[in-house]
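In: Predicted structure and sequence below. I'll ask about it afterward.
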Amino acid sequence: MKLNIVAAASLAMSLTVLTACSTTPDQAAKQQWVNLFNGENLDGWTIKFKNKPVGENYNNTFRVENGLLTVNYDNWQADEAGLFGHIFTNSVYSDYRIRVEYRFIGEQLTDNPKLAWAYRNNGVMLHSQSPQSMELDQAFPISGESQLLGGDGNNPRNTGNFCSPGTNIVKDGQLITKHCIKSNSATFHGEQWVWFEAEVHSSGKVKHFINGELVLEYDELQIDPTDPLGAKWLQAGNPLKLTAGHIALQAETHPTQFRTIQIQPLN
């Protein structure tokens, strides 16, 4: 039985939004980074996989190994590859910086050419709906995805891109309905660690940084009313603009490790 996104939608935005008190830019820059991942367990996070109930860590995919939050596929069969999953913060955030240190490891779960796009592919979902408000068979939460990609050893492949599960953005004054927009980042091959950071505002303005370099910026993160889930979200009385939400990390068939996940409140 599907979770009713209309009935559950109000749950996502009824949670307390965590922001800083009013600060100057200098004060904000001095605020402490707060660890969202404690290096020991998954406390403070909730998991949701497609076709699985909220809270089920299917095949023990998300786990802590040697102090790293790891997306691991050693318990999976290749034909299960379409059961994408996400791990969500329990708290909702509005104005903040989020930074993660990540790397791709090992081999992709499947060599199915239909999932070639998921090779060395993960993401940080910004202003995301809650896992409780997702439908049972929903693959991706409504959110703004900061897409993390690893290189194949030969070809250029930007990371820190934007993708749009159920959302649109405004860039350079124009409404953008294209699913993914590339950043101008370098390509990172192999299993090297990479820093991704996003500056996220309640106005919907977002900046992406890779290893400290600005690689993409856009405005007015908002619901796509032409998307079936987006349309349901709006029909439930939620606003067009996304001003707050959860943060989530993905499981999209390629093993990934995170050794730092931190947030810094802004105003």
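Out: Perfect, thanks for sending it.

In: Could you use CA atoms for every contact and neighbour count after this?
Out: OK.

In: Okay, buried residues for the strand or helix carrying residue 7 please.
Out: Applying DSSP states H and E as the criterion places residue 7 in helix 5-14. By 16 or more other CA atoms under 10 Å, the buried positions in helix 5-14 come out as 5-6, 8-10, 12-13.

In: Now residue 197: which helix or strand?
Out: Here residue 197 is assigned to strand 194-200, by DSSP H and E.

In: Quick check: what element follows that strand along the chain?
Out: Next element after strand 194-200 (DSSP H and E): strand 206-210.

In: Second structure follows, compare the two:
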Amino acid sequence: MKNSFFTALIALLTVTLANAQTRSLFNFKNFNGWHIDVPAMDNNSGAKNPFIIRNGMLVSLADPQGHIITDSVYKNYRLEVEYRFAGKPGNCGVLVHASTPRVLYGMFPKSIEAQLMHKNAGDFWCIGEDISVPDMEKRRGPQKNWGSVDGKERRIKNLTDDSEKPVGEWNIMRVECLGNEVKVWVNGDLVNHGFNCTVSQGQIALQAEGSEVEFRRVDFTPITKLTN
């Protein structure tokens, strides 16, 4: 009985310690710890900021297009993002291992994107960086077309398109980055697992692109192993 008690206590302390390491990357009050990179705002003082805080949530208004990017660089972590398309379904994304700004289309930073686009959540998009998955030709197209620049096959399709909830309901995307691997879950379903990534650390970014998206959680947890 005593051994069972101590086993349960150790398990509880382990979970508590793990949870204590989890923190929000966004305070939902201001943009501390982040910066905004929106090309349309460079030389136009009247251009609106597509990122706002509304009702205690971070909101991407979609237009003008751009990114909100962490000031800090991260590696070996779990990121949980709770999001929903507020009305009209569309496009958005979570970028990991971001570095050089505006390497693609004068807007996208060098990175690996975990797609949030409605009905395509969990796709990888290679933006100046690359990553491999099983069944590459089936999910990316002919090898001769692969690449991470404009004109190349940069999209790697996810494993399932039926993991998202209906528009207006909240979804949870979990992205785990460890070494040269990246795993993505949507609402508990494993939707992508990449390896041989050309980068293992970088900033984290959220997009303004396509449709209004609300974020009510952006949680970060350091990890030493990937979830099975």
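Out: It's in. Treat the numbers as computed from the prediction; the structure is a model and nothing was measured.

In: TM between them?
Out: Superposed pair, TM-score by TM-score structural alignment, normalised by the length of structure 2: 0.75. Supporting alignment: 194 aligned residues with a CA RMSD of 2.7 Å.

In: sorry, back to before: structure 2: matching residues for the helix holding residue 7 of structure 1?
Out: Against structure 2, there is no aligned range for helix 5-14 of structure 1 (TM-score structural alignment).

In: following that helix, which helix or strand comes up?
Out: strand 17-18.

In: Any idea how far that following strand is from the middle of the chain?
Out: Here the centre of strand 17-18 of structure 1 is set off from its chain's centre by 17 Å, with CA atoms, centre = their mean, to the nearest Å.

In: and the helix or strand that comes right after that strand, which residues are buried?
Out: Counting by DSSP H and E, the next helix or strand C-terminal to strand 17-18 of structure 1 is helix 25-30. By 16+ other CA under 10 Å, the buried positions in helix 25-30 of structure 1 come out as residue 28.

In: likewise stretch 2-15 of structure 2?
Out: In stretch 2-15 of structure 2, counting by 16+ other CA under 10 Å, buried: nothing.

In: what about it, distance to the chain center?
Out: 34 Å.

In: before we move on, what about stretch 16-28 of structure 2?
Out: 17 Å.

In: what residues are up against the nearest residue to residue 64 of structure 2 once chain neighbours are set aside?
Out: Distances taken as CA to CA, 6 or more residues apart in numbering place residue 50 nearest to residue 64 of structure 2, at 5.9 Å, with adjacent residues excluded. Neighbouring residues of residue 50 of structure 2 by CA atoms under 8 Å, 6 or more residues apart in numbering: 60-66, 208.

In: Repeat the analysis, applying 10 Å as the threshold.
Out: 36, 38, 41, 59-68, 207-209, 212 (CA atoms under 10 Å, 6 or more residues apart in numbering).

In: Mean deviation, the strand holding residue 197 of structure 1 versus structure 2?
Out: Here strand 194-200 of structure 1 is compared with structure 2 after superposition; its mean distance to the aligned residues, by mean CA distance after the TM-score superposition for structure 1, is 0.3 Å.

In: sec struct for the most centrally placed residue in structure 1, please.
Out: The geometric centre of structure 1, computed from its C-alpha atoms, lies nearest to residue 125 (CA atoms, centre = their mean), at 1.8 Å. Here residue 125 of structure 1 is strand, with the state taken from DSSP: H, G, I helix; E, B strand; the rest coil.

In: returning to what we had before: what angle separates the strand holding residue 197 of structure 1 from strand 206-210?
Out: 170 degrees (axes from the mean of the first three to the mean of the last three CA atoms, to 10 degrees).

In: In structure 2, what stretch matches strand 194-200 of structure 1?
Out: Counting by TM-score structural alignment, strand 194-200 of structure 1 corresponds to 171-177 in structure 2.

In: mind checking how far the matching stretch is from the chain centre?
Out: 7 Å.

In: Same question for it: list its buried residues.
Out: 171-177.

In: Would you convert those residues into CSV that also reports distance to residue 118 of structure 2?
Out: Output for the buried residues of stretch 171-177 of structure 2, formatted as CSV (distance: CA to CA, whole Å):
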residue, distance to residue 118 of structure 2
171, 11
172, 13
173, 13
174, 16
175, 17
176, 21
177, 23
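
In: farthest pair in those residues?
Out: 171 and 177 (19.6 Å; CA to CA).

In: which residue in structure 2 lines up with residue 105 of structure 1?
Out: Aligned partner of residue 105 of structure 1 by TM-score structural alignment: residue 86.

In: Leaving out chain neighbours, which residue sits closest to its match?
Out: Residue 86 of structure 2's closest residue in space is residue 168 (CA to CA, 6+ apart), at 5.4 Å.

In: Next, the contact list for that neighbour, please.
Out: Contacts of residue 168 of structure 2 by CA under 10 Å, 6+ apart are 83-89, 213-214.

In: Kindly confirm my reading that it forms part of a helix.
Out: No. Counting by three-state DSSP, residue 168 of structure 2 is located in no helix; its state is coil.

In: still on that earlier bit, surely the residue nearest to the centre of structure 1 is in contact with residue 251?
Out: No. If you go by CA atoms under 10 Å, residue 125 of structure 1 and residue 251 don't touch, sitting 11.7 Å apart.

In: intersection of neighbour lists for those two?
Out: 86-87.

In: And residue 192 of structure 2? What does it align with in structure 1?
Out: Using TM-score structural alignment, residue 192 of structure 2 lines up with residue 216 in structure 1.

In: what's around that match, how many residues?
Out: 21 (other CA atoms under 10 Å).

In: Skipping adjacent residues, who's closest to residue 172 of structure 2 in space?
Out: Closest to residue 172 of structure 2 by CA to CA, 6+ apart is residue 82, at 4.4 Å.

In: Let's verify that neighbour: helix, strand, or coil?
Out: strand.

In: picking up where we left off before, tell me which of the buried residues of helix 5-14 of structure 1 is nearest to residue 158 of structure 1?
Out: Comparing those against residue 158 of structure 1 with CA to CA picks out residue 12 as the nearest, at 31.5 Å.

In: Leaving out chain neighbours, which residue sits closest to the closest one?
Out: residue 130 (4.9 Å).
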